[in-house]
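> predicted coordinates and the sequence they were generated for:
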Amino acid sequence: MKKFIIPALICLTVQFVFSQKATDMSTPKVSPNGTINFSVMDNAPQLEGCKSAGTVQQQNKCTAAKIENFIQQEFNNDIARSISNNSANNAIYIRFIINKQGNVENVGVRTNDSNLKAEVERIIKKLPTFSRGTHRGTNVNVSYALNLKADRLIRK
């Protein structure tokens, strides 16, 4: 019996020593600069017309669609056509902050083509004002990111 109890106690001790502290996954992470990700907010910033879209998920989808449509409408087709044939230059990663007043700031664009990067930055800075984003009753800065393909920006 002693041969069974001692190894079992050792195993239990090791299990408790190396177990990790439980974390609260319901609390969204706030970045060091005080921004919260758009997708985990209580009340994410919305573009005009999306507040009445229904559920929070539907409102977020509405805002994402309006952002993409805005970029497409403002985009210079000549730039998109010039690079859309080259798949290496086709991907665009965009991130920006929606500040506490609903204005876009701190725009960052990653792509392999400098003309495309400048054009997308120009357009993102022209986005209309968002509603204020709140989390737990406080206005907060919100980070927003999206991926696009240059060939999807060409207006038919």
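Now that the structure is in, tell me what you want to look at. What you are looking at is a predicted structure, and each value in this text was computed from that prediction instead of being measured.

> when you work out contacts or count neighbours from here on, use the C-alpha atoms and nothing else.
Will do.

> pull the number of nearby residues for Y144.
19 (other Cα atoms under 10 Å).

> and for N90?
19.

> next, the contact list for it, please.
I83, S84, T111, N112, K149, A150, D151 (Cα atoms under 8 Å, 6 or more residues apart in numbering).

> and the buried ones among the residues you listed, selectable in PyMOL?
A single PyMOL command selects the buried members of the contacts of N90 (16 or more other Cα atoms under 10 Å):
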select buried, resi 83+84+111+149+150+151
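
> the chain: strands as residue ranges?
For the chain, the strands defined by DSSP state E cover 35-37, 91-98, 104-110, 134-135, 138-139, 141-149.

> quick one: closest of those strands to E74.
Nearest to E74 among those is strand 141-149; the distance by Cα to Cα comes to 14.5 Å.

> list the contacts of the longest helix anywhere in the chain.
Scanning the chain for the longest helix, with DSSP state H as the assignment, gives helix 56-74. Applying Cα under 8 Å, 6+ apart, the contact partners of helix 56-74 are 39, 43-44, 46-47, 50-53, 120, 123-124, 127, 152-155.

> centre of the chain to it, how far?
13 Å (Cα atoms, centre = their mean, to the nearest Å).

> coming back round to it: need the max-distance pair from the contacts of N90.
N112 and D151 (14.2 Å).

> quickly note the distance from K149 to R132.
Applying Cα to Cα, to the nearest Å, the value for K149 to R132 is 29 Å.

> same thing with N60?
Counting by Cα to Cα - N60 and R132 are separated by 14 Å.

> any common contacting residues for these two?
Shared contacts of N60 and R132, counting by Cα under 8 Å, 6+ apart, come down to A44, Q46.

> may I see the buried residues of stretch 58-66?
Q59, N60, C62, T63, A64, K66.

> for the residues you listed, which one is nearest N99?
Nearest member of the buried residues of stretch 58-66 to N99, counting by Cα to Cα, is T63, at 15.9 Å.

> put this next to the first one:
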Amino acid sequence: MEPKKNPKADLSRRSMLFFQLGMILMLFIAWQAIEYKTYDRSLETDTLAVSDELEEEIPITQQIEPPPPPPPPPPAPEVIEVVEDEEEVEETIIKSTETNQEEEIVEIEEIEEAVEEEIADVPFAVIENVPVYPGCESASGNNAKKACMSEQVDKFVKKKFNADLAADLGLEGIQRIFVQFKIDKNGNVVDVRARAPHPKLEQEAVRVVSSLPKMIPGKQRGKPVGVLYSLPIRFQVE
């Protein structure tokens, strides 16, 4: 009896070859899944006021009122001394304050001018008139201008900061950078300082914050003063 199938079409002869190819393909897929990494490039910034005071709850205690003081003693009767006409009474002589033409006039050589008191740098949270960021001039009120400036600074830092730098440095997880700078009397950003987990991140934060645009300076008691500003930067690297 002749076989029904062609011997060349028998796949059982190459079953071992197909099995080996399948194993190699599964190992390659598993290796790619283990080595695959993703990076979260979202950048978050928060505004921190240096001089914000913590509200402390003061317990209400009952005040003990001291007893009223005793009434003052009655005044002693005034003794009126009668002076007889024959007794001589010394009179007080009032000297004239008018100057005489013969007296020497003293000349004043120099008059010292009063030096204006210089106001020290004021934190951003307690400044009377906050610095005005370009584009926030139309905001009404000090609080509105303060909120507008904080929002614009956050947008500027998110746009300019290189968040991929942390991944290139081999850092993982949440990275926090604390930046402090001053807006001087002319509205320029100066004295930028940063603290970060890596010196490269500190340099990047100083570079970005130093490039902030010139602002209208803040005022305290109607005079331009330096304003201290703190900016925490936070982002996550996976």
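In hand now; what should we look at? The structure presented is a predicted model; accordingly, all values stated were derived computationally and were not measured.

> TM-score for the pair, please.
Remark: TM-score between the superposed chains equals 0.69 [TM-score structural alignment, normalised by the length of structure 1]; 120 aligned residues with a Cα RMSD of 2.2 Å.

> picking that back up, let's have the strands of structure 1 in CSV, adding distance to E74 of structure 1.
Shown next, in CSV, are the strands of structure 1 (distance: least, Cα to Cα, whole Å):
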stretch, distance to E74 of structure 1
strand 35-37, 26
strand 91-98, 15
strand 104-110, 16
strand 134-135, 29
strand 138-139, 29
strand 141-149, 14
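
> which residue numbers in structure 1 go with the helix ranked longest in structure 2?
The longest helix of structure 2 (DSSP H) is helix 15-35. Aligned by TM-score structural alignment, helix 15-35 of structure 2 falls on no residue of structure 1.

> alignment lookup: K200 of structure 2 to structure 1.
Looks like K200 of structure 2 aligns to N115 there (TM-score structural alignment).

> what sits closest to that match if chain neighbours are left out?
Among residues not flanking N115 of structure 1 along the chain, I79 sits closest, at 7.2 Å (Cα to Cα, 6 or more residues apart in numbering).

> now swap in Y93 of structure 1 and tell me
Y93 of structure 1's closest residue in space is N147 (Cα to Cα, 6+ apart), at 4.6 Å.

> which residues are in contact with the one you found?
Per Cα under 8 Å, 6+ apart, neighbours of N147 of structure 1: A91, I92, Y93, I94.

> among these, which ones are buried?
By neighbour count, with 16+ other Cα under 10 Å, the contacts of N147 of structure 1 hold A91, I92, I94 as buried.

> okay, those in JSON lines with distance to L9 of structure 1 next?
Putting the buried ones among the contacts of N147 of structure 1 into JSON lines (distance: Cα to Cα, whole Å) gives the following:
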{"residue": "A91", "distance to L9 of structure 1": "55"}
{"residue": "I92", "distance to L9 of structure 1": "56"}
{"residue": "I94", "distance to L9 of structure 1": "54"}
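
> closest one of those to C11 of structure 1?
Taking the buried ones among the contacts of N147 of structure 1 together and measuring to C11 of structure 1 by Cα to Cα, the closest member is I94, at 49.2 Å.

> just tell me what the closest one corresponds to in structure 2.
Aligned by TM-score structural alignment, I94 of structure 1 pairs with V179 of structure 2.

> and the closest residue to that match other than its chain neighbours, how many neighbours?
Excluding the flanking residues, the one nearest V179 of structure 2 by Cα to Cα, 6+ apart is A194, at 4.4 Å. Using other Cα under 10 Å, the number of residues around A194 of structure 2 comes to 20.

> surely A194 of structure 2 touches V208?
No. Applying Cα atoms under 8 Å, one finds A194 of structure 2 not in contact with V208, separated by 11.0 Å.

> separation between L148 of structure 1 and N43 of structure 1?
25 Å.

> can you check I79 of structure 1 too?
I79 of structure 1 is 36 Å from N43 of structure 1, by Cα to Cα.

> and these two? Which one has more around it.
Shown here are I79 of structure 1 and N43; by other Cα under 10 Å, N43 has more neighbours (20 against 16).

> got the contact list for the more buried one?
V56, G133, T134, H135.

> swap in 6 Å and give it another go.
G133, T134 (Cα atoms under 6 Å, 6 or more residues apart in numbering).

> for the one 10 residues further on, same thing?
Residues touching A53 of structure 1, when contacts are defined by Cα under 6 Å, 6+ apart, comprise Q59.

> mind doing that once more with 8 Å?
By Cα under 8 Å, 6+ apart, the residues touching A53 of structure 1 are Q59, C62.

> and it, what's its match in structure 2?
With TM-score structural alignment as the criterion, A53 of structure 1 matches A139.

> any idea how far that match lies from P123 of structure 2?
Relative to P123 of structure 2, and taking Cα to Cα, A139 of structure 2 is found at 21 Å.

> same question, I24 of structure 2
Counting by Cα to Cα, the gap from I24 of structure 2 to P123 of structure 2 is 65 Å.
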